[in-house]
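1. sequence and predicted structure are below.
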Amino acid sequence: AKKHHRAVKIRPDRDDDMIATGKRHDFHVDYEVGFDDEGNILGVDFMFAARCGFSADLSGPVTDRALFHCDNTYFWPAVHAQSAPLYTNTVSNTAFRGFGGPQGMVGAERVIEEVAFAVGKDPLEIRKKNFYGTSDRNVTPYHQTVEDNIIHRIVAELEASCDYARRRRTIEAFNANSRFIKRGLALTPVKFGISFTATHYNQAGALVHVYTDGSVHLNHGGTEMGQGLYVKVAQVVAEEFQIDLNQVKITATTTGKVPNTSATAASSGSDLNGMAAQNAARQIKERLTNFAAEKYQVPRDQVLFLPNRVRIGNQEIAFADLIRQAYMARIQLSAAGFYKTPRIHWDRDKGEGRPFYYFAYGAACSELSVDTLTGEYVVERTDILHETGRSLNRAIDLGQVEGGFIQGMGWLTTEELWWDEKGRLRTHAPSTYKIPLASDRPKIFNVTLADWPEASEPTVHRSKA
């Protein structure tokens, strides 16, 4: 492109693509842990060493987020955690779903498993012993107070609904009588911090136009990549105006309409862009309310937006009719919205602050069968209970949880990246890099969104990422 002064498009084949592109950072986690005879953890010392590749890329923030999640849902009374981003002769690793968080949590869960084995107790019992508290034992290693802790109830509900205790006894009896096929059962929690740890990224803009036929044009700074962001933000706007979703037209993200957009990442796309779009819609709605109150000589509180219509005093008119009247009265029907996440701050030099606006919680219980002769395994059953606050779209959120589990299952079981001594990737095709198939999903797969929580902070409709 530099030589010919023109744009160049490259279409590598699958092998070259897998060799050249950045991967999720693999970590070597070293730790020392102190605990008492009951399994109460007294202190942890972590070292997270990450393969970063030949350039820095986003390895610094990724390894930082691994440290942010080295506690997962557990209170460490004393903790020392550090990362080592390693320069290696391999492809430059980069951002990937979870952004270091899952690697940090795996380290925490390994500690729990080791302690449980050492004291001879069920790992779930050790997990519950070491959960964050609500009024005490609630300060993270980075000095943020956990104010929205609901992990105790999440785990209790899942433990009951998946019949954990009975199934554990059944598995123990099965293993005692099965020579080669062994089964295992684990229930693990998750606490994931929501926000960019680089505070300045936690902002978003949106542009909303209302046309004289009552239709709405929406543009915002988020990128749709199959996660349902466009639909969620359109729902927010439709809800503000009380119009049908098909009346909201979403156009592709462009800095020509909304400038200085943040990355659609950190699980913040709906939070940031939904709030910005809501802000724009409310500006227009405020103008319409003032206009209707003045035109029809009624108090502002007697102007109510109802499904596809507006009640003004004792009469109702179609939403499109109100828009046409406002246009004729020269009321501005366009607005630029903006949102910045409040309360967050982070001092990296001191290693303290409030990097996350809130936390999202969940738990999963999985049962496996393993052939001890061949290593072949089958996921017999998985039960997941996750909370998304007051979900903006339960169907989308369920799909995200299901997909996230399968992706994580592949990451931790079959998707092995193998480099030779010269730093060349040897697992660079579907024949050697095994992603999960539809047939690899759990035989029984129960995914539920908790219907009782709502965000403790004033997020968009009290939803969570």
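-> Thanks, I have the structure now.

2. going forward, measure contacts and count neighbours with C-alpha atoms only.
-> Noted.

3. and the nearest residue to Thr255 once chain neighbours are set aside, what does it touch?
-> Closest residue to Thr255 apart from its sequence neighbours, by C-alpha to C-alpha, 6 or more residues apart in numbering: Thr261 at 7.1 Å. Residues near Thr261 by C-alpha atoms under 8 Å, 6 or more residues apart in numbering: Ala204, Gly205, Gly221, Gly222, Thr255.

4. if we go to 10 Å?
-> By C-alpha atoms under 10 Å, 6 or more residues apart in numbering, Thr261 lies in contact with 201-206, 220-223, 253-255, 273.

5. what does Cys365 give?
-> If a contact means C-alpha under 10 Å, 6+ apart, then Cys365 has 155, 158-159, 162-164, 185-189, 381-385, 446 as its contacts.

6. got another, please set it beside the one above:
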Amino acid sequence: MNETFKLERTSAPLAAEESGESMRHVHRPVPHDSGAKHVQGIAQYIDDIREPDGTLHIAIGQSPKARGRIVSLDLAIVRSQPGVVAVLTASDIPGKNDVSPSFGDDPLFAHAEVSFLGQALFAVVATTRDAARRAVRHAVVEIAEEAPSITVEDALPRDETVLPDYAFGRGDAEAAITQATYRLAGKFRVGGQEHFYLEGQVALAVPGEDGDIHVYSSTQHPTEVQHVVARVLDLPDAYVVCETRRMGGGFGGKESQATQWAVTAALAARVTGRACKLRLDRDDDFVLTGKRHDFRCDWQVGFDDEGRIEGYAVDLLARCGYSADLSGGVVDRAMFHADNAYWMPAARIASKRLKTNTVSNTAFRGFGGPQGMLAIEHVMDQIAWAMGRDPLDVRYANFYAPGRNFTPFGMEVEETDTLVDLVRRLEETSAYRARREEIAVFNASSPILKRGIALTPVKFGISFTLTHLNQAGALVHVYQDGSVHLNHGGTEMGQGLHIKVAQVVAEEFGITMERVRITATSTAKVPNTSPTAASSGSDLNGMAARIAAGAIKRRMAAYAASLYGVAEDEIEFRDDRVFVGNESLSFTELAKKCVLGRVPLSEAGHYQTPKITWNRETATGRPFFYFAYGAACSEVIVDTLTGENRLLRADILHDVGRSLNPAIDIGQIEGGFVQGMGWLTTEELVFASDGRLLTHAPSTYKIPVASDVPADFRVALYPNSNREETVYRSKAVGEPPLMLANSVFCALCDAVHSVDPAKPVPLDAPATPEAILRACEALRGRSMG
């Protein structure tokens, strides 16, 4: 196909009062602070840190069975191997054998029974990584094997869960469905996803004086690493420092699951008295770390002649793995987003968190929201096909609107106008209606190749659903030469958090970006931080930094006012200078004067998100500060004889409020969309019946590559200002764009549907070529076995 690659990065014009023209740094496309280093390959990650002399290396000894009782573990030969310095087991742990984030159900090393194939049994500490990896193979392990639960269907009869069932809703959904004019029901499966970060799990632990330990970890949650290291080593938290300068990607996979490897390195350092490093091999990383939760969604819906939902009931059956990990919050968020953008007069949203003998699933970009959201988009398509209507018209009929704007958990959707206007704009700019007609003509004359199109919305709640996590701290110092030291609790994983927070600080002081020094996230500087997750990094840390900088600025202004005998409101900070009445001095000059005047130029800022109230027991309150909105229109082509397919064009309009950095935000939208497309089209996790992960490497697990990006890719920012008082009225951007890729899955279903428009499409996610071919053959009345 001779196509011209067309990538449009546009931002719709803002009204004059919203354009931020008076801003010098915020609302500007400032380059990523590490961008040049990324391109040159000189950005320093954990594995690039110069190793202290005598650093030891660690390899993990894994369980050969998925479920059973440990009969014996003979490590004598392991200990005798060349280069081996120590072999660690549960008996070497001075504190608690627990690396779980909350529930005490995740041992560092299994000690009585094993719960998934590959589970850590012991660790070898050796002089080289190769020696450690060779030594682990000599363990003699005897396990009294039991039949494992691998799938949702395995776990359901056993009624094994990692957490109790949970449900909420409104009205009598079952009665509303029964009384509705039309009814549909089905089962829809949503697959999991491997994080496939470029930098794998890695940690370096360096012992210090008096039991202190310094851990360099590729983690999204340094405070949790600090806390769990202290728990396992039986130390006060203050004895442990966790530091993270940057990660080579995280996507949620390093929120809770970086901890085990940091703790293992710390334990090895404690036992040996030497620096110890653990870097997982990519295959081991696949086996030993959790994925996005896969779901089976059992749904029922009742609707009227217009396709409007009158009752909706869904059971979200999540495969959680062997321990709770973050499944509480992940599955709750799937429930919170089971409505997506649609009003449901009566609804029952229920869930089961099923225990299986697989590695514990964990956070992944969207944190359960994508699974709940995709299920209702699937239902919208089912309604449209049953009614013979355009799926977009069915979506319009069900959108939240004034008077019908409360979610199934009782929170008011305040920006119904934003949602509808955004979708209508995209419908127009993407020429959806004209293209729909063109596609119908094409499909009528093309028996093999079929095209499809879909336009789907996104409404995503922003905040941690665990209320106490909605807080952040930042530490700002102004030195006497006018340079500024910035530290905050957020972590940088390529998403541009550090540069956004630096822009906020530079804007507050009216100084150039070059004056602001971004430093590594450290628990020694900002304590008790929340993970960088839930799309809240800029909201929380940006505001904390602004509070800290603002406090210093006010002290500087007060001192300048006293020196020059003017009112404080006559002082202005801008262009690297401070204007005092009719005079001005450089920012550096004022900093020096403040030091001489004994004015404190250091501040720890703290921010807590307002308005958040959620009582899980009564299912009442407001779990989200606000909603971010977006929509995508995707067009695909499918070969119905092979299942091969291609995304031809994607149009995206996304709401980020008043963007702190449009270039960074558009990059996040593009990346999130493509990652979501991979989840829904090519990335398939396959476990054998014995619990072995068969898709454990790039050779068997297919993430999207450059050639999968559509040749025609149009991304625009919706002109908007956050109605809530966020940092410079911006909105979060990390997670919501991933769910824009729902449009790709729905477009593929639309293309397959044209094989026989009289039948629903039997297609689950991911829509791999094999799955698409099976669906096409089913519509033709043929079985592939």
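-> Alright, I've got the coordinates. Note that the structure is predicted; figures quoted are calculated from it, not measured.

7. picking that back up, just the buried members of the contacts of Cys365 of the first structure?
-> Among these, those classed as buried by 16 or more other C-alpha atoms under 10 Å are 155, 158-159, 162, 164, 185-189, 381-385.

8. so which of the contacts of Cys365 of the first structure are in helices?
-> Val155, Leu158, Glu159, Tyr164 (DSSP state H).

9. and the second one, what's its match in the second structure?
-> Residue mapping for Leu158 of the first structure onto the second structure gives Leu426, with TM-score structural alignment as the criterion.

10. what about Ile312 of the first structure, how many neighbours?
-> Neighbour count for Ile312 of the first structure, taken as other C-alpha atoms under 10 Å: 22.

11. just Thr618 of the second structure next, same as before
-> With other C-alpha under 10 Å as criterion, Thr618 of the second structure counts 9.

12. what of the one 5 residues further on?
-> One way to gauge burial is a neighbour count; for Pro623 of the second structure, by other C-alpha under 10 Å, it gives 25.

13. quick revisit: the aligned partner of the residue nearest to Thr255 of the first structure in the second structure and His606 of the second structure, how far apart?
-> The alignment partner of Thr261 of the first structure in the second structure, by TM-score structural alignment, is Thr529. Counting by C-alpha to C-alpha, to the nearest Å, the gap from Thr529 of the second structure to His606 of the second structure is 10 Å.

14. overlap of the contact sets of those two?
-> Counting by C-alpha under 10 Å, 6+ apart, the residues touching both Thr529 of the second structure and His606 are Gln471, Ala472, Gly473, Ala474, His488, Asn541.

15. which one in the first structure is aligned with the fifth one?
-> With TM-score structural alignment as the matching criterion, the partner of His488 of the second structure in the first structure is His220.

16. same check on the fourth one?
-> Residue correspondence to the first structure (TM-score structural alignment): Ala474 of the second structure is matched to Ala206.

17. burial of the closest residue to that match other than its chain neighbours, as a residue count?
-> Take Ala206 of the first structure and drop its neighbours on the chain: the residue closest to it by C-alpha to C-alpha, 6+ apart is His220, 4.1 Å away. His220 of the first structure has 30 neighbouring residues, counting by other C-alpha under 10 Å.

18. same question for Ser55 of the first structure.
-> Neighbours of Ser55 of the first structure under the rule other C-alpha under 10 Å: 16.

19. now swap in Asn582 of the second structure and tell me
-> Close neighbours of Asn582 of the second structure, defined as other C-alpha under 10 Å, add up to 7.
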